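**Q** model this:
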Amino acid sequence: MIYQIKQSELPKKLWSLIDAALRGEPVFIERDDKALVQLIPLKQMLHPRKAGSAKGMVKMADDFDALLDDFAAYMP
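**A** Predicted coordinates for the structure are as follows:
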């Protein structure tokens, strides 16, 4: 079922619309018979991110900051 609701009806039906969106049902909020917003649930992360969890997985070249010969003409 697709839910289409006028902006003026939103305050009294908000939580039922949120529940519908969480069930995967399309929810659109309209003004002047034009859809303005689609209500979609946020994706839940499987596990929280942890700072430093990718440490040692990325290798930067020793000359990463070195100037490229191709740009020599543009350098002062």
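**Q** all contacts plus neighbour counts: C-alpha atoms, from now on.
**A** Noted.
**Q** How many residues are close by I29?
**A** 20 (other C-alpha atoms under 10 Å).
**Q** And it, how close does it get to G52?
**A** 41 Å (C-alpha to C-alpha, to the nearest Å).
**Q** cool, and R23?
**A** Taken as C-alpha to C-alpha, the span from R23 to G52 is 35 Å.
**Q** Please provide the structure for the following sequence as well, for comparison with the first:
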Amino acid sequence: MQDAKAHLSELVARAERGEIVIIGRAGSPGARLVALAPTPPRTFGSMEFTTPDTFDEPLPDADLRVWE
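**A** All right, here's what the predicted structure looks like:
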């Protein structure tokens, strides 16, 4: 266990490369270090949405009057 603490970065790198890393205590296997699977990008709902280039421009006066 002490050796694993001292070389944790190296052990994580080996696990990331796909190697099976077993950490033991007092000669007995205690844990297996494995890399996490990459997570897919998150999406918001199922609709595709694009922001128009004019999004930040002021609204026309006629549209503003509707909101008053």
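**Q** counterpart of G45 of the second structure in the first structure?
**A** Under the alignment defined by TM-score structural alignment, G45 of the second structure corresponds to G52 in the first structure.
**Q** That match falls within a strand, correct?
**A** No - the assignment for G52 of the first structure, made by DSSP: H, G, I helix; E, B strand; the rest coil, is coil rather than a strand.
**Q** all helices for the second structure, in order.
**A** Taking DSSP state H as the test, the helices found in the second structure are 2-6, 8-16, 61-67.
**Q** starting at the chain centroid, how far to the first one?
**A** Relative to its chain's centre, helix 2-6 of the second structure lies at 27 Å (C-alpha atoms, centre = their mean, to the nearest Å).
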